[in-house]
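Visitor: Dropping a prediction and its sequence here:
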Amino acid sequence: MTSPVSELIELLSLERLEDNLFRGQSRDIGTKYVFGGQVLGQALSAAQATLDEDEPRAAHSLHGYFLRAGNIEAPIVYMVDRTRDGGSFSVRRVTAIQHGQPILFLAASFQKEESGAEHQLSMPEVPMPEDIDPSPALAPEVLATLPTKVQRWVSRQGPFEFRHVYPRDELNPPKRPPFQQVWFKLSEPVGDAPELHRALLAYASDFQLLGTATFPHGISYYQPNVQMASLDHAMWFHRPFRTDDWLLYSIDSPSAQQSRGLARGMVYDRHGRLVASTAQEGLIRVVRDAKGS
């Protein structure tokens, strides 16, 4: 039996159909539609696969727009446009397609290694992950009272382990300021390839992020009358990292309005190095008289 980590790596390993055409499978992790992080990770994997292996260039940024909900039961085709290969930078545009319709547009930029000025914001002072207890599993009688989508979500055994610095009761969420810090890592070691770790981080970066925008309102994805969906996602890779060692996701939400919330994240390694930054806007809609499904 394969592990959740092995399944995720397989999910991010695309089938090459043509020079610039790839196919990826989908996996049900308990969400109603394809998880946004899956499409981000696969699109980045497709873009990375079109770079010249003789002149290594690493992804330093990506910007994606989610256009349509993805069907979990169908594969996704990724069409890569080799927009530019310059002296220092390469740009790729990726279109993710299902049933003849685009579900994601993504642009990614890559740079060859180069030295230069360097600074960063310091990591927040928080307990180390070893000093934080894992979140306890929900009791079966509590799980049975939840909507089907939430039961599937919380019952899954995912590839990442999360430890919240300031846990929140997602079933009965209190109102609190829109900030959170979460340690996370893969549940088992993986290979050393930097491009694999970047795709894995792109996948993981879609967890926790938008939910931070719900904190001031006392609502959560777990509630049947709350609809949430990513609209766009941006990511910047600053320094080398490993997703099989603890990373701290420090997130805030500066604004929510017109059923949209904005969230920003900074990812640090356990030594305090800022390794990546993220930003995302998403739909947060409270629906009256919604039924669990």
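Guide: Sure, I can see it. Everything numeric here is computed off the predicted structure, so don't read it as measured data.

Visitor: going forward, measure contacts between C-alpha atoms and count neighbours the same way
Guide: Fine.

Visitor: Run through who's touching stretch 221-234.
Guide: 36, 61-67, 147, 150, 170-171, 210-211, 219-220, 278-293 (C-alpha atoms under 8 Å, 6 or more residues apart in numbering).

Visitor: try it against this one:
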Amino acid sequence: MKESVRELMQRFSLEPLEDNLFRGQSEANGQRSIFGGLVAGQALLAASMTVPEERPVHSLHAYFLRPGDIRRPVIYDVDRIRDGKSFTTRRVNAIQHGRPIFSLAASFQVEEEGARHQAPMPEVPAPEELETDEQARLRMADRIPKQFRDDFLRERPLSFRPVTPRDAFEPESREPVKRFWFKVGDTVEADRMTQRALLAYCSDYGFMGTAMQPHDMTFWQSNVQCASLDHTMWFYDDFRVDDWLLYDCQSPGAAGARGLTFGNIHRRDGVLVATVAQEGLMRLRPGEELV
């Protein structure tokens, strides 16, 4: 197993501390704060560990409250709100330094048959026909400041194949639509609840960048402040995070230094497995213009 994937799976092995209390390890990934997807995935896993396996999560709603400290682990405090005949509800607070940095509510359901329809998967090239994210980063390496280059080029636990690549350093304005294939970069053996927690982790990667595309904005611009504000997911079907999944992202609007993005995640066979929504901060620092 790749070292980066092994480390990822270690972070998705939470330590039980007491009834309803879990500890998860942080991730030093070159950012100044913990990656939001990691906290979301760990919080969902903590909630799932208090629910019977036959009740998989079907939705989560979460808010990012404070930046997470990459030097410290995160404590997850699970509130068992309700255990009904068909549905189970949990609330989770992620805590560092005695204060909540993230809050999640999740609902779990006994599996049952019912009416079904779905949005069709877009017609896009297969992942094998597209350039890898690793190849793109190598091409851009000489444009990265030396102090950030090692983090930019480090091995990552996820593999990406963008359908419509965009230059992170010379972004052109384009419609707020982004599509890319992704998967965990090595084979992982994980149960259903861990697969869904890992998908929550994956779903935060590059997602809010969709709303930035019409405005020539990227995460690499020093005069742009970006942060996830909230995150919502609905789960429809099973999947494996080590098989290719297509992320189809669209932003319906942006205002007030915030951008909203919706996304559908399809298996390679076209089955819709999840829908995601997120509002993110995309603030231009006062007195500065985009460069």
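Guide: Sure thing, it's come through. All of these numbers come straight from a predicted model, not from anything done at the bench.

Visitor: TM-score them against each other, please.
Guide: Overlay of the two chains. TM-score (TM-score structural alignment, normalised by the length of the second structure): 0.94; 285 aligned residues with a C-alpha RMSD of 1.6 Å.

Visitor: and the contacts of stretch 221-234 of the first structure, which are buried?
Guide: 36, 61-66, 150, 210-211, 219-220, 278-284, 286 (16 or more other C-alpha atoms under 10 Å).

Visitor: What about the contacts of stretch 221-234 of the first structure, which are in helices?
Guide: 36, 150 (DSSP state H).

Visitor: The contacts of stretch 221-234 of the first structure in strands, which ones?
Guide: Judged by DSSP state E, these include 61-66, 278-286 as members of strands.

Visitor: for the helix or strand that contains H197 of the first structure, packing partners?
Guide: In the assignment (DSSP states H and E), H197 of the first structure maps to helix 194-204. Packing partners of helix 194-204 of the first structure (3 or more C-alpha pairs under 8 Å, 6 or more residues apart in numbering; DSSP states H and E): helix 4-12, helix 36-48, strand 58-66.

Visitor: and the ones you listed, which is most packed in?
Guide: Of all these, helix 36-48 has the most neighbours on average by mean count of other C-alpha atoms under 10 Å, namely a mean of 27.

Visitor: residue contacts, the residue lying closest to A107 of the first structure once chain neighbours are set aside?
Guide: Closest residue to A107 of the first structure apart from its sequence neighbours, by C-alpha to C-alpha, 6 or more residues apart in numbering: R93 at 4.4 Å. Neighbouring residues of R93 of the first structure by C-alpha under 8 Å, 6+ apart: 47, 80-83, 105-108.

Visitor: Which one of the residues you listed sits in the busiest neighbourhood?
Guide: When neighbours are taken as other C-alpha atoms under 10 Å, the top entry among those is A47 (28 neighbours).

Visitor: Now do the helices in the stretch 101-250 of the second structure.
Guide: Using DSSP state H, counting those that start in this stretch, the helices of the stretch 101-250 of the second structure run over 133-140, 146-153, 192-202, 209-212.

Visitor: sorry, back to before: what would the helices and strands packed on helix 194-204 of the first structure look like in a markdown table with distance to E113 of the first structure?
Guide: What follows is those, written out as a markdown table (distance: least, C-alpha to C-alpha, whole Å):
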| stretch | distance to E113 of the first structure |
| --- | --- |
| helix 4-12 | 24 |
| helix 36-48 | 15 |
| strand 58-66 | 8 |
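
Visitor: Spit out the contact partners of the alignment partner in the first structure of D248 of the second structure.
Guide: Using TM-score structural alignment as the criterion, D248 of the second structure maps onto S250 of the first structure. Shown in contact with S250 of the first structure (C-alpha under 8 Å, 6+ apart): 124, 179-182, 265-268.
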